[in-house]
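Participant: Kindly generate the corresponding structure for this input.
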Amino acid sequence: MAPGADKKLTGLVAATFTPFTPQGEINLPVIGPYIDYLREKQGVKNVFVNGTTGESMSLSLEERKQLAEEWCLRAHGKLEQVIVHVGCMSVKDSQELARHAAQIGVDGIAVISPSFFKPKSADTLRTFLKEVASVAPNLPFYFYHLPAFTGVNIPGRDVLEGIEKLIPSFRGVKFSGNDLMDFGLCASYSKPSWSVLYGIDEQLLSALVLGANGAVGSTYNYVGRHAKDLISAFENGDLVQAKAIQFKLQELLSYAIKIGFDVGVNKQLMSEISGIRLGPPRLPVEPCSSAHAQSIKQKYTSIFP
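Facilitator: Here you go, the predicted model:
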């Protein structure tokens, strides 16, 4: 475990894109400049690697290991925490990635529910999470709740019930769902050492009111500095300013969703805004035309001149 790895995770966490070459292979040399951009241009010092934004389920285990290693190597001395998602359809694959994460010194691991053979109860899902956490017992462990993608509609609060007894290394939840009541119940149940992280960027302010310690999101790759201003305004009691920023973020994302916004579009938008060549997404995600991304970028620059 990296020094300071058990420090409570707070603030913004960028859910990172996986850079590919034009031929569709992972492009590791891009990660160094990517980290510099996040730190220097967006003020974001935590990353969530190999998640949904990173197309993890379209990557091989070896690719996921190489990406985790490169992020850890390049982040040293520059970022505060590197959290690596190790969830897979197979508990054995998840365990293999968890062991590897422990070996390379990540700051924490996260696991999403399997989504082909789905757990039928919170108890079954907790048991799956326990089996993965058990092979890396010294690593802070996070549950990644994403019902819209997994189709597993077990309330997050039910999954958290008694989880600290099964998983002593449990340190929080990445809650990427629209159910704010369930999120509030998770926040109210959470222990002081846990991090309750919200994953729906356009509803960040609502989650802060309910007790979020931070947020994990794809848009924080390129609107991180504005989201940081939102959090600062909220913490300083300036709800007028916090709402103004949230409304701007909602305007941008509403526009993007209306004209079509998925991982491929989001990835191309990040390339257009940052100047970092992240390459195409991997099939079955479709590539996005530069013109489509440019349209969203123009909206971005009109909202955040």
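Participant: From here on, just use CA atoms for contacts and neighbour counts.
Facilitator: Will do.
Participant: which of the residues in the longest helix along the chain are buried?
Facilitator: The helix that spans the most residues within the chain, counting by DSSP state H, is helix 239-259. The neighbour-count criterion (16 or more other Cα atoms under 10 Å) identifies Q241, A242, K243, I245, Q246, K248, L249, L252, L253, Y255, A256 as the buried residues of helix 239-259.
Participant: wait, what's in contact with the second one?
Facilitator: Shown here is A242, whose contacts under the criterion Cα atoms under 8 Å, 6 or more residues apart in numbering are L205, D229, L230, I231, A233, F234.
Participant: Go again with 10 Å.
Facilitator: A242 makes contact with L204, L205, H226, A227, D229, L230, I231, S232, A233, F234, E235, N236, according to Cα atoms under 10 Å, 6 or more residues apart in numbering.
Participant: and the helix or strand hosting Y300 with helix 239-259, angle?
Facilitator: Here Y300, judged by DSSP states H and E, is contained in helix 290-303. Interaxial angle, helix 290-303 versus helix 239-259 (axes from the mean of the first three to the mean of the last three Cα atoms, to 10 degrees): 160 degrees.
Participant: Now tell me what touches helix 290-303 from outside.
Facilitator: By Cα under 10 Å, 6+ apart, the list of residues contacting helix 290-303 reads 222-223, 245, 248-249, 251-253, 255-257, 259-261, 264-273, 304-305.
Participant: Could you also give me the structure for this next sequence, so I can compare it with the first?
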Amino acid sequence: MTGFPFPGLNLAVTTPFDPDGGIAFDRLEEHLERYIAAGVPGFVLSSGTGMHAYLSRGESDDLVARGAKIIAGRARVIVQASALMVEDVVARTRHAADCGADGVMVLPPFFEGPTDADDILAFYAAAGEGGLPIIGYNVPQAVGVAITPELFRRLAEIPNFVTVKDSSGDLAAQTDLIRTGLPMMNGADPLMPYALYAGAQGLIWGGANFAPKSCVAAAEAARRGEWDRLRELWRALEPAMNLIWQGDYVQSVYAAAEMTGYGAGQPRRPLSPLSSEKRAVLRAALGGLIEAEARA
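Facilitator: Take a look at the predicted model:
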């Protein structure tokens, strides 16, 4: 789709934490600069992978303000603005706009929220009052609400509603969304090459935290239609991307990023660091990515 505002890779970037679990703002600039140097063209600040649900409103706002100032127009900035109350979504969105963000990502109402399509539409219509392009977030296994093709078509009629990030992990369901002809973004790590081949317009990718150079190259190969090159890159990425999707997602991304030179500390409570046994399995799945990221 010509003019789609979030093409290619958008990194759901980790939030750096200190040993006491506080946001390590003193390391934020170095953290983001590593990814900018790796060629990452877009970031999601206060992302799910960056533990959005476990950041206070003040922490999230501060992270967004500082992160956007560091990025300073050198890459796209998307902000997770999800909240239980739509008034909070609007306030977070307006703050993101004040910081120069290009868009926001917003979950449907969650935690015993409405399942009726009209109520979901009303929620996103109200969220649009924040003034930035909205990326809907389809993760039914966590939220309990699925964005179907029919609901997607209706959502697309809302001003400022631009696209849906599909993190269902169901390729058949994702291609149903793609076949609407509306721009759709993949958010399921193991589906990356298949989603782009099927016509996904962009990626919001948490696993790219531990292999940004390889992931940028993979997204660029898909953009150019170099499918053999993409498959070559994916052979190295696939074992780890599949593994992290099977459980302990955030903890695994933090641990893998540490192994490949993009560490952000440990995730904060209530998540615990990976056990030594799981770290060993993860290191084996990373294989040559550790060396590839160091020399690329």
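Participant: Superposed, what's their TM-score?
Facilitator: Here the TM-score for the pair of chains, by TM-score structural alignment, normalised by the length of the second structure, is 0.87; 289 aligned residues with a Cα RMSD of 2.4 Å.
Participant: next helix or strand past the longest helix of the first structure?
Facilitator: Going down the chain from helix 239-259 of the first structure, the next helix or strand is helix 263-274, by DSSP H and E.
Participant: just to revisit the earlier point, so which of the contacts of A242 of the first structure are in helices?
Facilitator: L204, L205, H226, A227, D229, L230, I231, S232, A233, F234, E235.
Participant: aligned partner of the fourth one in the second structure?
Facilitator: Read it as A227 of the first structure. Matched to the second structure by TM-score structural alignment, A227 of the first structure sits across from C215.
Participant: That match contacts R231, correct?
Facilitator: No: in this structure C215 of the second structure lies outside contact range of R231 using Cα atoms under 10 Å: 11.9 Å.
Participant: Mind jotting down where the strands sit in the stretch 1-150 of the second structure?
Facilitator: Remark: strands assigned in the stretch 1-150 of the second structure by DSSP state E, counting those that start in this stretch are 8-12, 42-45, 76-80, 103-106, 134-138.
Participant: Mind putting these into CSV with distance to L182 of the second structure?
Facilitator: Shown next, in CSV, are the strands of the stretch 1-150 of the second structure (distance: least, Cα to Cα, whole Å):
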stretch, distance to L182 of the second structure
strand 8-12, 16
strand 42-45, 21
strand 76-80, 19
strand 103-106, 17
strand 134-138, 12
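Participant: out of the contacts of A242 of the first structure, which are buried?
Facilitator: By 16+ other Cα under 10 Å, these give L204, L205, H226, A227, L230, I231, A233, F234 as buried.
Participant: on that earlier part again, JSON lines for the contacts of A242 of the first structure, including distance to D107 of the first structure?
Facilitator: As requested, the contacts of A242 of the first structure are exported to JSON lines (distance: Cα to Cα, whole Å):
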{"residue": "L204", "distance to D107 of the first structure": "24"}
{"residue": "L205", "distance to D107 of the first structure": "26"}
{"residue": "H226", "distance to D107 of the first structure": "25"}
{"residue": "A227", "distance to D107 of the first structure": "23"}
{"residue": "D229", "distance to D107 of the first structure": "25"}
{"residue": "L230", "distance to D107 of the first structure": "26"}
{"residue": "I231", "distance to D107 of the first structure": "23"}
{"residue": "S232", "distance to D107 of the first structure": "25"}
{"residue": "A233", "distance to D107 of the first structure": "28"}
{"residue": "F234", "distance to D107 of the first structure": "27"}
{"residue": "E235", "distance to D107 of the first structure": "26"}
{"residue": "N236", "distance to D107 of the first structure": "29"}
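Participant: Identify, from those, the entry nearest to P137 of the first structure.
Facilitator: Closest approach between the contacts of A242 of the first structure and P137 of the first structure, by Cα to Cα: L204, at 31.0 Å.
Participant: In the second structure, what residue corresponds to the closest one?
Facilitator: Residue pairing (TM-score structural alignment): L204 of the first structure is matched to M192 of the second structure.
Participant: same check, this time on G264 of the first structure
Facilitator: Using TM-score structural alignment, the equivalent of G264 of the first structure in the second structure is Q251.
Participant: wait, what's in contact with that match?
Facilitator: For Q251 of the second structure, the contact set (Cα under 10 Å, 6+ apart) comprises T49, I244, A257, Q266, P267, R268, L271, S272, P273, L274, S275, R279.
Participant: if I look at the last one, how far off is I244 of the second structure?
Facilitator: Same thing as R279 of the second structure. Taking Cα to Cα, to the nearest Å as the measure, R279 of the second structure falls 11 Å from I244 of the second structure.
Participant: same thing with R74 of the second structure?
Facilitator: Per Cα to Cα, R74 of the second structure is found 29 Å from I244 of the second structure.
Participant: now Q266 of the second structure
Facilitator: Distance, Q266 of the second structure to I244 of the second structure, by Cα to Cα: 16 Å.
Participant: Who are the contact partners of the residue lying farthest from the centre of the first structure?
Facilitator: Ranked by distance from the centre of the first structure (Cα atoms, centre = their mean), the top residue is V240, with 27.3 Å. By Cα under 10 Å, 6+ apart, the residues touching V240 of the first structure are A233, F234.
Participant: So the counterpart of I147 of the second structure in the first structure versus A14 of the first structure, what's the distance?
Facilitator: Counting by TM-score structural alignment, I147 of the second structure lines up with P155 in the first structure. Separation of P155 of the first structure from A14 of the first structure (Cα to Cα): 24 Å.
Participant: who's more crowded, those two?
Facilitator: Taking other Cα atoms under 10 Å, P155 of the first structure and A14 do not tie; A14 has more neighbours (25 against 19).
Participant: Tell me the residue in the second structure aligned with that one.
Facilitator: Mapped onto the second structure by TM-score structural alignment, A14 of the first structure lines up with L11.
Participant: Do I have it right that that match meets V79?
Facilitator: No: counting by Cα under 10 Å, V79 is not a contact partner of L11 of the second structure; they are 11.1 Å apart.
Participant: if I look at L252 of the first structure, how far off is K130 of the first structure?
Facilitator: According to Cα to Cα, L252 of the first structure and K130 of the first structure sit 39 Å apart.
Participant: quick one, what contacts the residue nearest the centre of the first structure?
Facilitator: The residue lying closest to the centre of the first structure (Cα atoms, centre = their mean) is A15, at 3.7 Å. For A15 of the first structure, the contact set (Cα under 10 Å, 6+ apart) comprises 46-54, 83-84, 199, 215-221.
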